[in-house]
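K.L.:
need the 3D shape of this:
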Amino acid sequence: MPPDVVAAIEEGCARAAGVVGRAKLYQLRREETAWALLYTDTESLTCNLGQAGVEYRSEARRVTPRWLPGHFSVEDVGAKAGGDRTLLPGDAGRPGYRTAAGRVGSGVAKVTVSADDRTIEAGIVNGTYAARLYYPPDWGVPQNDGVPSSGRTTPAASSSAPVRSRGSRATSNPAAARSSRVTCAGGGTGARWRRPGGDSSAGRYQPVGSTDILVGMTTVANFGGTSHHADLGGPVHWVDFGGPADGPRIVLVHGLGGSHLNWVLLAPLLARRARVMAVDLAGHGLTHPEGRETTVQANTELLGRFVDEVAGEPVVLVGNSMGGMISLFQTAAHPERVRGLVLVDPALPMVFGTRPDPTMLGTFFLYSVPGLGERFLARSRTASARRQVERVLELCCADPSAIPEELKQASEHLIGERAEVDGLDKAFLAAARSTVFTTSKRAAYFAAMAKIRVPVFLMSGDRDRLVNVVAARHVARKHPHWRYDEYEGIGHVPQMEIPDVVAERVLDWMEANRLTTGAG
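P.N.:
Purely as a prediction, here's the structure:
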């Protein structure tokens, strides 16, 4: 958007709201109505653009930024009757609406807004979320709704107390008790709360009876994780799932096209007895390519830097698919960084005489052909985010229905968040082609395996369509001192399909190999 247009919106909306100081534009929404979300140092503004012959019509609400668990605040909730009910000049035919807006931390994956048995996904831009539910022009704000339709109000602050969900809603009377319904999409049932006594610093909340709007989120915080970025030749996203400070360090490494989300079901289980981290490799998850190489070799080097500079001590590497191969090469090249290695359906050289899955074979053939791979990815993106998630789960899981809905929603949002990032197709295809090339070099791959001297735990699902279980059995026979577990009726991602089983066996294996204390 041109800077002069941004400046005009910021100046016009601040003037219409009567606020003092500069208002900064965070979101511009062009839907059934055009509206903007802005912030000053002390207030949030929702500003309607070009309605009823008025260029800017703005409402301001003073905010005290305190956060709900999961880095999520509710700061601006309101409603406006349809134009046919307001009887204002030029308002006829304008839809009614409910508005919800606030701020989100980097760990938030999805925000939804619900009212009157309807749910929409909010737009997340510049650390804020904003959404409007629209109604017919003759819609009126229900009586006792408790939501302001206009004017300056002072909503209660969000609570930072360790509860599942809390929030606040402004009423048309600033002195009145405020109420709202706020919940995390992965955090249990909705709750109704009221701030007692009108004190914005109060940390205790009490239930009340009425509610109208539900704001929900899906975030790594729901799974016990906190997002971070490290500068490792460019920003690298990783998630800290916590764990005992004196416990062993575990680093989780996803596969081709994957991300930290591939580990959110397993990681909290491991974190009971270990300090657990999940890294997004270059070109994956929230680690954008930014001109970096995304080959197996480049990401092996990136993983080494992550162990040195973030984990800070030798670790147990747990890698799935391409991430298993990268973890294996890292262990072979730098044994001083790795105490133990867990290979979860790793990418392996194909065993002669086995018949690959037709869908897998066709997909990777398209990836490998210049031009075809690019067109195939572009066509795949024309499907909805939900359908893209479903396709991946159908290929990777023996039973996709076993994957929790909240994880599917988080994956959908990640697709949307990555959609505007430059160079992702090129980065993905480079990683895919490098994976195929590296597994084809059988002698070099098996030579790397032979160098490994740390304990190894190899596991495979017997219904893996991407890496035939015959390949895992072949490797297990070549390395009888490695532990090998095979899971009946499980596909390519056991950590997502049977996280309880995987966690129990990994922790037992670590205990058997004296890996249950920190390297220090």
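K.L.:
please count neighbours and contacts with C-alpha atoms only from this point.
P.N.:
Will do.
K.L.:
list the buried ones in stretch 293-300?
P.N.:
Residues of stretch 293-300 classed as buried by neighbour count (16 or more other CA atoms under 10 Å): 293-297, 299-300.
K.L.:
contacts for it?
P.N.:
If you take CA atoms under 8 Å, 6 or more residues apart in numbering as the criterion, stretch 293-300 is touched by 281-283, 322, 326-327, 329-330, 427-428, 430-432, 434-435, 438.
K.L.:
re earlier: let's have the buried residues of stretch 293-300 in a markdown table, adding secondary structure and distance to Glu504.
P.N.:
Shown next, in a markdown table, are the buried residues of stretch 293-300 (DSSP: H, G, I helix; E, B strand; the rest coil; distance: CA to CA, whole Å):
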| residue | secondary structure | distance to Glu504 |
| --- | --- | --- |
| Glu293 | coil | 36 |
| Thr294 | coil | 33 |
| Thr295 | coil | 32 |
| Val296 | helix | 29 |
| Gln297 | helix | 31 |
| Asn299 | helix | 29 |
| Thr300 | helix | 27 |
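K.L.:
output these as JSON lines; include the columns distance to Pro358.
P.N.:
What follows is the buried residues of stretch 293-300, written out as JSON lines (distance: CA to CA, whole Å):
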{"residue": "Glu293", "distance to Pro358": "29"}
{"residue": "Thr294", "distance to Pro358": "26"}
{"residue": "Thr295", "distance to Pro358": "25"}
{"residue": "Val296", "distance to Pro358": "24"}
{"residue": "Gln297", "distance to Pro358": "28"}
{"residue": "Asn299", "distance to Pro358": "28"}
{"residue": "Thr300", "distance to Pro358": "29"}
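K.L.:
run this one through as well so I can compare:
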Amino acid sequence: MLQTLQRSRTPSGTAYLDRGRGGETVVLVHGVGMRLEAWAPQIDQLAENFRVIAVDLPGHGRSEPLGKPSRLAHFVEWLEKALDEIAAGPVNVAGHSMGALIATGITATAPDRVKRVALLNGVHRRSAAARKAVEARADEIVSGNFDREAPLSRWFSGEESRSEAYALTRDLLHAVDPAGYAAAYQAFATGDSVYSDCWQNVACPALFLTGDGDLNSTVDMAREMAAAAPRGRAVVIEGHRHMVNLTAPEAVNAALIDWLHWEVENDI
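P.N.:
Now for the predicted structure:
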């Protein structure tokens, strides 16, 4: 059974969890179809030494929808406003999948807000075939006639289908509001190249992490972004796919804690 974590709400309707008061602030942004509970292993670990803020995407969990066209830039603007309302910043931002695109966007457009950035299973300049497939999926979701469990076969191996991580992800996909899901997926489908040229100008420490079995957020993508960023580093978790933060929480938590100790030049 899905256990819901306690949330607060900003004046504009973003639901968020705020836990831990020591150390720097870490902001966690989940992927399409999920909600902040998808970060549960990271929240528990990181809150021991950091202030952790985890947000529900617009139209997901307890957050209000955007109420505007579904473009990645609107989600980036939403995150900036939410951070203003929570009075958080400058912060360390970690995003998973769609959250990674949003983290890229805020790093590109408001670099003074970001001390460090981490992309988990982030997409970067999809191939033509991959773009066609994800846009077709977006069209299905917008139509309302779609299989909620379709992503599971891509995100998990067959051996993981009986795992707690699989069950949690399946429950989250079934719980998501269809309109909120469709809006975010449209932005996700068209967002992989919006800020893709930013990395050569990103001065802050940048972590790019993925699983070696993730066919959508690939190892090559992570390494390409890391090579472009002056202070970029790629981490590949062997034997895992898209939901690596749930299937390999110890390895991911260790990588994030290491990232949070990377020295920040010209501290903000």
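K.L.:
would you pull the TM-score for this pair?
P.N.:
The TM-score (TM-score structural alignment, normalised by the length of structure 2) is 0.85; 266 aligned residues with a CA RMSD of 2.9 Å.
K.L.:
picking up where we left off before, from the buried residues of stretch 293-300 of structure 1, pick the one nearest Val125 of structure 1.
P.N.:
Nearest to Val125 of structure 1 among the buried residues of stretch 293-300 of structure 1, counting by CA to CA, is Thr294 at 26.7 Å.
K.L.:
how close does that closest one sit to Ala115 of structure 1?
P.N.:
The gap separating Thr294 of structure 1 from Ala115 of structure 1 is 43 Å, by CA to CA, to the nearest Å.
K.L.:
quick one: what helix or strand has Lys94 of structure 2 in it?
P.N.:
In this structure residue 94 of structure 2 is Ala, not Lys. Assigned by DSSP states H and E, Ala94 of structure 2 belongs to strand 91-96.
K.L.:
what range in structure 1 matches that strand?
P.N.:
Alignment note (TM-score structural alignment): strand 91-96 of structure 2 is matched to residues 315-320 of structure 1.
K.L.:
Gly102 of structure 1 against Arg61, yeah?
P.N.:
No: the criterion here is CA atoms under 8 Å, and Gly102 of structure 1 misses it with Arg61 at 11.3 Å.
K.L.:
between the two, which contacts overlap?
P.N.:
Joint contacts of Gly102 of structure 1 and Arg61 (CA under 8 Å, 6+ apart) are Asp76.
K.L.:
neighbours of the equivalent of Gly291 of structure 1 over in structure 2, how many?
P.N.:
Gly291 of structure 1 is assigned Gly67 in structure 2 as its aligned equivalent, the criterion being TM-score structural alignment. Counted with other CA atoms under 10 Å, residues neighbouring Gly67 of structure 2 total 11.
K.L.:
contacting residues for Gly67 of structure 2?
P.N.:
Under the criterion of CA under 8 Å, 6+ apart, Gly67 of structure 2 has no neighbours.
K.L.:
and the gap between it and Ser12 of structure 2?
P.N.:
Between Gly67 of structure 2 and Ser12 of structure 2 the distance, using CA to CA, works out to 12 Å.
K.L.:
ok, Tyr195 of structure 2 next?
P.N.:
As judged by CA to CA, Tyr195 of structure 2 and Ser12 of structure 2 stand 26 Å apart.
K.L.:
higher neighbour count, these two?
P.N.:
Tyr195 (20 against 13).
K.L.:
skipping adjacent residues, who's closest to that one in space?
P.N.:
Leaving aside its sequence neighbours, Tyr195 of structure 2 sits nearest to Gly105 (CA to CA, 6 or more residues apart in numbering; 6.1 Å).
K.L.:
okay, buried residues for stretch 221-230 of structure 2 please.
P.N.:
Quick answer for stretch 221-230 of structure 2 (16+ other CA under 10 Å): 221-226, 228-230.
K.L.:
tell me the secondary structure at the residue sitting nearest the centre point of structure 1.
P.N.:
Taking CA atoms, centre = their mean as the criterion, Ala109 is the residue nearest the geometric centre of structure 1, at 3.8 Å. Assigned by DSSP: H, G, I helix; E, B strand; the rest coil, the conformation of Ala109 of structure 1 is strand.
K.L.:
ok, now Arg465 of structure 1?
P.N.:
Secondary structure assignment for Arg465 of structure 1 (three-state DSSP): coil.
K.L.:
the aligned partner of it in structure 2: neighbour count?
P.N.:
Taking TM-score structural alignment as the alignment basis, one finds that Arg465 of structure 1 is matched in structure 2 by Leu215. The local packing count at Leu215 of structure 2 equals 14, with neighbours defined by other CA under 10 Å.
K.L.:
who's in contact with Leu215 of structure 2?
P.N.:
Here Leu215 of structure 2 is in contact with 154, 241 (CA under 8 Å, 6+ apart).
K.L.:
cool, Leu168 of structure 2 as well?
P.N.:
When contacts are counted by CA under 8 Å, 6+ apart, Leu168 of structure 2 is found next to 2, 38.
K.L.:
could you measure from it over to Ile268 of structure 2?
P.N.:
For Leu168 of structure 2, the distance to Ile268 of structure 2 equals 37 Å [CA to CA].
K.L.:
try Ala38 of structure 2
P.N.:
Taking CA to CA as the criterion, Ala38 of structure 2 is separated from Ile268 of structure 2 by 30 Å.
K.L.:
now swap in Gly191 of structure 2 and tell me
P.N.:
Distance, Gly191 of structure 2 to Ile268 of structure 2, by CA to CA: 28 Å.
K.L.:
those two - which one has more neighbours?
P.N.:
Here Gly191 of structure 2 and Ile268 are compared on neighbour count by other CA under 10 Å; more neighbours surround Gly191, at 22 against 11.
K.L.:
quick check: the aligned residue for the more buried one in structure 1?
P.N.:
Aligned counterpart of Gly191 of structure 2 in structure 1: Thr438 (TM-score structural alignment).
K.L.:
reformat the buried residues of stretch 221-230 of structure 2 as a markdown table; add secondary structure.
P.N.:
As requested, those are arranged in a markdown table below (three-state DSSP):
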| residue | secondary structure |
| --- | --- |
| Met221 | helix |
| Ala222 | helix |
| Arg223 | helix |
| Glu224 | helix |
| Met225 | helix |
| Ala226 | helix |
| Ala228 | helix |
| Ala229 | coil |
| Pro230 | coil |
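K.L.:
of those, closest to Ala248 of structure 2?
P.N.:
Closest to Ala248 of structure 2 out of those is Ala222 (17.5 Å), distances taken as CA to CA.
K.L.:
quick check: closest non-adjacent residue to the closest one.
P.N.:
Phe208 (5.2 Å).
K.L.:
gap between the host helix or strand of that neighbour and the chain center?
P.N.:
When secondary structure is defined using DSSP H and E, the element that contains Phe208 of structure 2 is strand 206-211. With CA atoms, centre = their mean, to the nearest Å as the basis, the distance from the averaged C-alpha position of strand 206-211 of structure 2 to the chain average is 11 Å.
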